[in-house]
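1. need coordinates for the following:
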Amino acid sequence: MYGAPAVSRYVRSRKFHLVENQPNLPDHDFPRRGIRINPSAYVVLSNIRKRSSRVDSHLSCELKTKKRSRSCDIQLFPDIKQCTIMTTDKRNLEHVIWSRTGQLFIRPFGSGTDQSIKATSEVHINNIQQITTENNMIFHKSVITIISDNGPDWSTDCMANIYNLGRFWEEQKLDVLVWVSYAPGHSRFNPIERMFSRLTNLLQGVVIDLDPSFKEISQQLDMVLIELSKYWNNKTYCNYKIDYRPMFSVNGNIFDGHEKLKNLLMTKSQIQIEQNPNVQFSLQLYLRHCVRSTYYMSFIKCDDKYCVHCPRYPIRATKTMSSLRAGGGYIPWLTMTYNNKHYDTFLQRTFSILSGEKNLDPDEHLLSGSKVKCSKCKLPYVFLSKADEDRHNQWIHAPTAKLKRSSIRVNKIVKRKRLSISREYKLRRS
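-> This next block holds a predicted model:
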């Protein structure tokens, strides 16, 4: 019977050992190469609110008559003042305190030699839909922000990831869906990275045995997932219970479809695009409501009465929508002030935009220079490469005349093949 520690060897020991008493641990890997457990985890950050029912008695002033101020006016965000905990920095600028913890949901799965079983945006979106539905989160919220590590399964340079996020926005009937990530080297600020340390501590010294009675590697990994539940399920982190629910190999269909969609959206062939009208229609719907940059992406409802989606579902987060629309359909973009010594706070930027100042374009003031944006999309859509621009134009902005010419050309080729005489027939005639 084979076994392996459940924690990587890179985890440092918290104890000092003498040379003659040094620990002897087996290798951290599974006996076979390429076999591992992928602990896909999700945290629902709970906003900290004041426990007071007192309501401010002052009247809110009209934002149009206000002038820009470096310190936020107390009458600008009365709802925030009365229900959210605020703090001030060393410059006496106010900030909203956002929670860095919440309930942790773990959805692990085992992967072996089958390269198709891996974490993808489709798997993540399906898990998020299941978590939000079972816990009635969407019933009370119509604006959701997703913070990720910007790995391959979340990166915005993959059209399939954009498609899956847009599908989540459409199916959940959200007013706004925001996806953000930290820049490379700054993922340590992601709250979930600190929560993984808690999961690692719960597995200190644990050796998980692989059951040789099962011939299939997938079945052995399923037994490992069941074994892991003893160490993670219903444990606590910051007074929140850990929700552990593995994804077994018998439900392998949850990993199907992403690679096919990814390969399809990578193509620039007009023939393949015409053969998938449903995918093209959905992608065009999503990108009409999408703002995209390097580390930011959002989907927001529009006010077009001819839209096939937005008029059917009235807006619930009216204040949030009015604030985002005032900024061009996306969140206030950061800018430097005070002789470029610090950034404006979120409240300052929001106040400036609501007072009439234009929001900055995404990826406009980068050190490497501003990036090319789509001139045909109503919302800012930043291209990450020339190939990305070509694919976008083929799927979203392909001219109808070009489509007709391509279809006529295909029909002519087919007719030529039908009318052409085969070589064998010519030889027989001769």
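2. alpha carbons only for contacts and neighbour counts from here, please
-> Noted.
3. what comes up buried for stretch 335-343?
-> Buried residues in stretch 335-343, counted by 16 or more other C-alpha atoms under 10 Å: none are found.
4. now that stretch, how far from the centre of its chain.
-> 29 Å (C-alpha atoms, centre = their mean, to the nearest Å).
5. measure that stretch end to end?
-> 6 Å (C-alpha to C-alpha, to the nearest Å).
6. tell me where the chain has helices.
-> For the chain, the helices defined by DSSP state H occupy 78-83, 121-134, 159-171, 191-202, 217-232, 258-266, 270-274, 277-287, 318-326, 346-354, 386-396, 400-419, 423-429.
7. would you list the ones you listed in CSV and tack on distance to Leu367 and mean neighbour count?
-> CSV is the format used below for the helices of the chain (distance: least, C-alpha to C-alpha, whole Å; neighbours: other C-alpha atoms under 10 Å):
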stretch, distance to Leu367, mean neighbour count
helix 78-83, 34, 15
helix 121-134, 30, 17
helix 159-171, 26, 21
helix 191-202, 27, 15
helix 217-232, 44, 18
helix 258-266, 29, 16
helix 270-274, 36, 14
helix 277-287, 27, 17
helix 318-326, 26, 16
helix 346-354, 21, 22
helix 386-396, 20, 16
helix 400-419, 38, 11
helix 423-429, 63, 8
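8. for Ser370, find the nearest of those helices.
-> helix 386-396 (14.4 Å; C-alpha to C-alpha).
9. circling back to that earlier point, now render the helices of the chain as JSON lines, adding distance to Asn239.
-> Shown next, in JSON lines, are the helices of the chain (distance: least, C-alpha to C-alpha, whole Å):
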{"stretch": "helix 78-83", "distance to Asn239": "22"}
{"stretch": "helix 121-134", "distance to Asn239": "19"}
{"stretch": "helix 159-171", "distance to Asn239": "30"}
{"stretch": "helix 191-202", "distance to Asn239": "13"}
{"stretch": "helix 217-232", "distance to Asn239": "14"}
{"stretch": "helix 258-266", "distance to Asn239": "36"}
{"stretch": "helix 270-274", "distance to Asn239": "50"}
{"stretch": "helix 277-287", "distance to Asn239": "38"}
{"stretch": "helix 318-326", "distance to Asn239": "30"}
{"stretch": "helix 346-354", "distance to Asn239": "29"}
{"stretch": "helix 386-396", "distance to Asn239": "45"}
{"stretch": "helix 400-419", "distance to Asn239": "58"}
{"stretch": "helix 423-429", "distance to Asn239": "79"}
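10. please give the structure of this sequence too, so both can be compared:
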Amino acid sequence: MKNIFQYCKMFCNFDLDYLSIRTHAPGQSAYNPVERSMSTLSQKLAGITLPIDKFGSHLNSQGQVTDLELAMKNFRYAGEALCTFWKRDPIFGKPVIAQYTDQKNSPFDDILFPGSENINESAVPWQWIENHTKICQYSLDIKKCEDSSCCSPKRHEEAAVLLAENDGFLPPVTKRKDGHFLNLLHILEYCDKLKIPGNDAHCPSINADTYERLCCSECDAYFPTLSMVAQHKKIQHPK
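-> Model prediction:
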């Protein structure tokens, strides 16, 4: 959930109308042109060994960290060394910018949500997630709600009207009869909405029994994990 929380905070920080995060399914990242172009970064590290104890050992005989400050100092040295290698050569003629970033720094730490007073400051209230997100196995979509006290007016009304065909979200990934997948915007424009499958319905790792368990028994809302289903029922359908 940490990544989801950060994307929610980024969405609010930049006052976006809509944010869609998509990932490749397992085994499919090799077809990602961005990852292929970054393969040269791995090639630069072939045969290079970075010392784990540049400024002294921070581990005991069991491999446990005994000096956190020294551990971070050693880790920073390794990170800065990697940046030095990576920014030497361009990718597709473009310069590579690599900079070590301290893990303690987060650009969205000051983003607070209504109702977050009684939870971990790094978390996002579940009700906000319910009202603004659609979470699937390989995607996360975040939209503005209609509550003016929560979200500012949408900038692009035409896009909002189109997305309203599916409750403000892009439709689920949908497979054609020939096995190929449809363009999500074309689905909203031209397809029979009643025939759009459920979220992750075409995910091969989810069989029918599992899919049924991942849908709320009260309202049929889908979530990618059972813990999210339980949280949804606790908040939306308390008994």
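11. which of the helices of structure 1 sits closest to Leu210 of structure 1?
-> Proximity to Leu210 of structure 1, assessed across the helices of structure 1 by C-alpha to C-alpha, is greatest for helix 217-232 (6.0 Å).
12. which residues touch the closest one?
-> 37, 108-112, 199, 202-203, 208-212, 214, 242, 244-246, 248-249 (C-alpha atoms under 8 Å, 6 or more residues apart in numbering).
13. returning to that earlier point: quick check: which of the helices of structure 1 is nearest to Pro332 of structure 1?
-> helix 346-354 (5.8 Å).
14. quick one: the closest one to chain centroid distance?
-> How far helix 346-354 of structure 1 lies from its chain's middle: 25 Å, per C-alpha atoms, centre = their mean.
15. which strands or helices does it pack on?
-> Secondary-structure packing of helix 346-354 of structure 1 (3 or more C-alpha pairs under 8 Å, 6 or more residues apart in numbering; DSSP states H and E): strand 94-96, helix 318-326.
16. structure 2: matching residues for the first one?
-> Looking back up the chat, that one is strand 94-96 of structure 1. Under the alignment (TM-score structural alignment), strand 94-96 of structure 1 falls on nothing in structure 2.
17. re earlier: adding distance to Pro380 of structure 1, write the helices and strands packed on helix 346-354 of structure 1 out as a markdown table.
-> Conversion of these to a markdown table gives the following (distance: least, C-alpha to C-alpha, whole Å):
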| stretch | distance to Pro380 of structure 1 |
| --- | --- |
| strand 94-96 | 27 |
| helix 318-326 | 13 |
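18. and Leu261 of structure 1, which of these is closest to it?
-> helix 318-326 (30.9 Å).
19. how far apart are that closest one and its match in structure 2?
-> With mean C-alpha distance after the TM-score superposition for structure 1, helix 318-326 of structure 1 departs from structure 2 by a mean of 2.6 Å once superposed.
20. what does that helix contact?
-> Against helix 318-326 of structure 1 from outside (C-alpha under 8 Å, 6+ apart): Asp175, Val176, Ile315, Tyr330, Ile331, Pro332, Thr350, Ile353, Leu354.
21. one step back: out of the helices of structure 1, nearest to Tyr296 of structure 1?
-> helix 159-171 (11.2 Å).
22. Leu82 of structure 2 -> structure 1?
-> Checking TM-score structural alignment: Leu82 of structure 2 goes with Leu228.
23. for Lys9 of structure 2, that is, sorry about that
-> Per TM-score structural alignment, Lys9 of structure 2 is aligned with Arg167.
24. just give the closest residue to its match, not the sequence neighbours.
-> Ranked by C-alpha to C-alpha, 6 or more residues apart in numbering and with sequence neighbours excluded, the top spatial neighbour of Arg167 of structure 1 is Tyr286, at 7.6 Å.
25. can you name the residues that contact that neighbour?
-> Going by C-alpha under 8 Å, 6+ apart, Tyr286 of structure 1 touches Tyr163, Gly166, Arg167, Phe299.
26. what do we get in structure 2 for it?
-> Per TM-score structural alignment, Tyr286 of structure 1 is aligned with Ile129.
27. same thing with Ile331 of structure 1?
-> By TM-score structural alignment, Ile331 of structure 1 lines up with Leu170.
28. what do you get for Thr320 of structure 1?
-> Match for Thr320 of structure 1 (TM-score structural alignment): Ala159.
29. roughly how far does that match sit from Leu170 of structure 2?
-> 11 Å.
30. quick one on the thing from earlier: now do the match of Thr320 of structure 1 against Lys143 of structure 2, distance only.
-> Note on Ala159 of structure 2: its distance to Lys143 of structure 2, by C-alpha to C-alpha, is 12 Å.
31. map Ile300 of structure 1 onto structure 2.
-> Using TM-score structural alignment, Ile300 of structure 1 lines up with Lys143 in structure 2.
32. now do the contacts for that match.
-> Taking C-alpha under 8 Å, 6+ apart, one finds Asp17, Tyr18, Leu19, His132, Thr133, Gly168, Phe169 in contact with Lys143 of structure 2.
33. out of the residues you listed, who's nearest His202 of structure 2?
-> Distances from His202 of structure 2 to the contacts of Lys143 of structure 2, taken by C-alpha to C-alpha, are shortest for Phe169, at 17.8 Å.
34. shouldn't the closest one be in contact with Asn131?
-> No: between Phe169 of structure 2 and Asn131 there is no contact, the gap being 11.5 Å when judged by C-alpha atoms under 8 Å.
35. higher neighbour count, the two?
-> More neighbours surround Phe169 than the other of Phe169 of structure 2 and Asn131, with 22 against 14 (other C-alpha atoms under 10 Å).
36. could you check how far the more buried one is from Thr49 of structure 2?
-> 47 Å.
37. please work out how many residues are found near Val308 of structure 1.
-> 9.
38. and it, how far from Tyr163 of structure 1?
-> Taking C-alpha to C-alpha, one finds Val308 of structure 1 at 17 Å from Tyr163 of structure 1.
39. likewise Ile408 of structure 1?
-> Distance of Ile408 of structure 1 to Tyr163 of structure 1, computed by C-alpha to C-alpha: 30 Å.
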